[in-house]
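Undergrad: Build me a model:
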Amino acid sequence: MGVRAALITENKRLKACGGKLGLSVFQSNELINERSSLVDSPVNLVAMELLKLLGIQGERVLDTSQFDLVFVHVGAHEEGQVSKYTEYINSLVGEIILKAKHESEIGYRLQFSVVLSYGGTSKDDESVFSMSNKNRNTDSNFASLFPSQSYTMKGSNPRSNVRDYCPMMITQWQDAVTRKDTVETFSFQDFLENGGNLTIPSDRFVHEVAFKLWKAPKYGA
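TA: Below you'll find the predicted structure:
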């Protein structure tokens, strides 16, 4: 889609995958010029270097940038390290949001997404993890009027092979976007009750981000 994209990760399998997809792949020590991982570096330094890849320095947005899109992978691979990584992600998100404060030059130019994996799901988990519209209390007289997400349709016909649950959660932030939901916490229950988009395949998510960057046409209504 013409997007200049970078991937920052220390995961070998993800490095290989990113390279095959045409992404520019970096290790964290290449980003911060130190022999340390992202989570071992000051979070304000990491946030500053990430924004610099997008052409943002200090409180200014430069006319040119090295990349249009940057993926940062932070993985809790080691047993017992989940809380450490969660705390770090929370701090990094807070630091970036602070720099892109409302109505600032950065805020107008930044589209920010956080994707969290909470493990795989099995057949027995469908009743717990389902995010389907079908599970919502809807008056049967109006069931046919309930809108469908575009990815569930092929032409005018519903697709039969679409999962109604997935093992990842995502939240997006972009200044001046009018359509938003009422989610206040990054939790499954809050997403289920107050989330806006329900589920979306990962390939459509990347296309949606490209659309927000004016790099791709809208994929559906």
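
Undergrad: use CA for all of it now, contacts and neighbours both
TA: Will do.

Undergrad: mind listing what's buried in stretch 78-87?
TA: Tyr85 (16 or more other Cα atoms under 10 Å).

Undergrad: how far does it sit from the chain's center?
TA: 20 Å (Cα atoms, centre = their mean, to the nearest Å).

Undergrad: and what of stretch 204-213?
TA: 10 Å.

Undergrad: how about it: buried residues?
TA: For stretch 204-213, by 16+ other Cα under 10 Å, it's His207, Glu208, Val209, Ala210.

Undergrad: next one: stretch 96-114
TA: Applying 16+ other Cα under 10 Å to stretch 96-114 flags Ile96, Ile97, Lys99, Ala100, Ile106, Gly107, Tyr108, Leu110, Gln111, Phe112 as buried.

Undergrad: Kindly reformat those residues as TSV containing distance to Lys154 and secondary structure.
TA: Shown next, in TSV, are those (distance: Cα to Cα, whole Å; DSSP: H, G, I helix; E, B strand; the rest coil):
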residue	distance to Lys154	secondary structure
Ile96	38	helix
Ile97	37	helix
Lys99	41	helix
Ala100	38	coil
Ile106	38	helix
Gly107	36	helix
Tyr108	34	helix
Leu110	32	coil
Gln111	29	strand
Phe112	29	strand
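
Undergrad: I have a second one here; can you model it like the first so I can compare?
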Amino acid sequence: MADKPSRSLVLYGDGLARFVKPTHDHLHSFASRASCGFLSLPRAPSSETEDSRIAREFAELLDAIEYDNMSVREAIKDNSEKCAVPTISERFVGMKAAIITNNASLIYFGGRLGITMLQWDGLIDNDHILADSQLSLASKLLKLLGFQEGKMLDTSQFDLIFVHVGAEEKVMYLKDIELVNSLVGELMHIAQPGTHIGSRLHMSIIMSYGASLEDDNSKFSVSDAKHKNNFGLLPLFPRQSYTMKGGKPREDVRCHCPMLVAQLQNAVTRKDMVKVFSFRDFNENGGILTIPADRFLHEVAFKLWKAPKYGA
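TA: Model prediction:
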């Protein structure tokens, strides 16, 4: 834990986990310095659309899934004030949060939670991604968090920024993953160990798998395979914490296709044995193991001094 509150930047690659390649050096370098693991999600409704999935999974990250239902979404679209929803600021000691996205569902939902919604237009030209534009984007993000001229200012526009990257059209995924990889490289260059920014910036990279496919259950499973065939002894094995909530089992936990999460803040987060930003390496060498996605924001808020100790 730092001796002063941090500011947080979360890069969320929505559906991009499948597209991380060995050539994405900056992502792998980040993972090799970070604390890595998984965020578990509940099972998806059978009739869920892609747009609904995007909103539901993001609501899990905000621990606001109870507000991601049809009545709330309709109230949002109708600009109704009848449905009172506690804001992020009210839940986390005045925390000022922003989300950068072009997704309409997230814009509606995040706005209802009191989050400032920023769109990519004006921050970057997605048709002309150049090296110098990446420096500009990284600098803009850090400036919004109060980092300027290598230092953290006492006040800032935001304490936390989510950067949502993930195209609704599959042809855009390769472009999106390249954007994330380049942005991570520039941010790591600015927030190097020993710098003031490096010791105050809590940075998270989240990669999800999007809609799960038929063979995902066997390829990306976090359940303990050693116990699968010991049906008689299964009751004797303790349940992992991500399958529990309030002392009761979570009955809808999806044991495959978790979100991959890597977190880094110099001299604050631990360094795992991970070398590659991949499911296999996180599963074998990650220190975070698996936590429910709805606990993620609470852990980040703790680093910002906006919440009690995570898990307490």
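
Undergrad: So after superposing, what's the score?
TA: After superposition, the two chains reach a TM-score (TM-score structural alignment, normalised by the length of the first structure) of 0.83; 212 aligned residues with a Cα RMSD of 2.8 Å.

Undergrad: circling back to that earlier point, export the buried residues of stretch 96-114 of the first structure to a markdown table and tack on distance to Lys15 of the first structure?
TA: Converted to a markdown table, the buried residues of stretch 96-114 of the first structure look like this (distance: Cα to Cα, whole Å):
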| residue | distance to Lys15 of the first structure |
| --- | --- |
| Ile96 | 24 |
| Ile97 | 27 |
| Lys99 | 28 |
| Ala100 | 29 |
| Ile106 | 29 |
| Gly107 | 30 |
| Tyr108 | 31 |
| Leu110 | 25 |
| Gln111 | 23 |
| Phe112 | 22 |
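
Undergrad: So which of the residues you listed is the closest to Glu49 of the first structure?
TA: Ile96 (10.8 Å; Cα to Cα).

Undergrad: Can you tell me which of the buried residues of stretch 204-213 of the first structure is nearest Leu45 of the first structure?
TA: Val209 (25.2 Å).

Undergrad: so what corresponds to the closest one in the second structure?
TA: Alignment note: Val209 of the first structure maps to Val300 in the second structure; criterion TM-score structural alignment.

Undergrad: Okay, strands next: where are they in the first structure?
TA: Using DSSP state E, the strands found in the first structure span residues 5-8, 24-26, 56-57, 60-61, 69-72, 111-117, 153-154, 157-158, 168-174.

Undergrad: excluding its backbone neighbours, what's nearest whatever residue of the second structure lines up with Leu92 of the first structure?
TA: Aligned by TM-score structural alignment, Leu92 of the first structure pairs with Leu183 of the second structure. Of all residues not flanking Leu183 of the second structure in the chain, Gln134 sits nearest, at 6.0 Å (Cα to Cα, 6 or more residues apart in numbering).

Undergrad: Now for that neighbour, how many residues are close by?
TA: 20 (other Cα atoms under 10 Å).

Undergrad: Also Pro249 of the second structure?
TA: 14.

Undergrad: Tell me which residue of the first structure matches up with it.
TA: Pro249 of the second structure maps onto Arg159 in the first structure, by TM-score structural alignment.

Undergrad: Surely that match is in contact with Ser148?
TA: No. Arg159 of the first structure is beyond contact range of Ser148, at 10.9 Å (criterion: Cα atoms under 8 Å).

Undergrad: re the thing from before, and the residue nearest to Leu183 of the second structure, what does it touch?
TA: Going by Cα atoms under 8 Å, 6 or more residues apart in numbering, Gln134 of the second structure touches Ser182, Leu183, Glu186.

Undergrad: Against Ser52 of the second structure, how distant is the first one?
TA: Between Ser182 of the second structure and Ser52 of the second structure the distance, using Cα to Cα, to the nearest Å, works out to 29 Å.

Undergrad: And for Gly185 of the second structure?
TA: Gly185 of the second structure is 31 Å from Ser52 of the second structure, by Cα to Cα.

Undergrad: Return the residues in contact with the residue most central in space within the second structure.
TA: For the second structure, Ile206 is the residue whose C-alpha lies nearest the centre (Cα atoms, centre = their mean; 4.1 Å). By Cα under 8 Å, 6+ apart, the contact set of Ile206 of the second structure is Val10, Leu11, Tyr12, Gly13, Asp14, Met259, Leu260, Val261, Ala262.

Undergrad: Now the two most distant members of the residues you listed.
TA: Based on Cα to Cα, the longest span within those runs between Asp14 and Ala262 and measures 14.5 Å.

Undergrad: higher neighbour count, these two?
TA: A count of neighbours by other Cα under 10 Å puts Ala262 above the other of Asp14 of the second structure and Ala262, at 27 against 23.

Undergrad: Excluding chain neighbours, what is closest to that one?
TA: Nearest to Ala262 of the second structure is Cys36, by Cα to Cα, 6+ apart, at 4.3 Å.

Undergrad: same question, Ile56 of the first structure
TA: Leaving aside its sequence neighbours, Ile56 of the first structure sits nearest to Leu62 (Cα to Cα, 6+ apart; 6.0 Å).

Undergrad: how about the one you found, what's its partner in the second structure?
TA: Aligned counterpart of Leu62 of the first structure in the second structure: Leu153 (TM-score structural alignment).

Undergrad: One more: Val177 of the first structure?
TA: Using TM-score structural alignment, Val177 of the first structure pairs with Val268 in the second structure.

Undergrad: Number of residues surrounding that match?
TA: Val268 of the second structure - counted by other Cα under 10 Å - has 16 other residues nearby.

Undergrad: Ok, Gln174 of the first structure next?
TA: For Gln174 of the first structure, using other Cα under 10 Å, the count is 17.

Undergrad: From Phe71 of the first structure, how far out is it?
TA: Taking Cα to Cα, one finds Gln174 of the first structure at 16 Å from Phe71 of the first structure.

Undergrad: now do Leu198 of the first structure
TA: Leu198 of the first structure is 22 Å from Phe71 of the first structure, by Cα to Cα.

Undergrad: Could you do Gly195 of the first structure as well?
TA: For Gly195 of the first structure, the distance to Phe71 of the first structure - Cα to Cα - is 23 Å.

Undergrad: Who has more neighbours out of these two?
TA: More crowded of Gly195 of the first structure and Phe71, by other Cα under 10 Å: Gly195, with 19 against 16.
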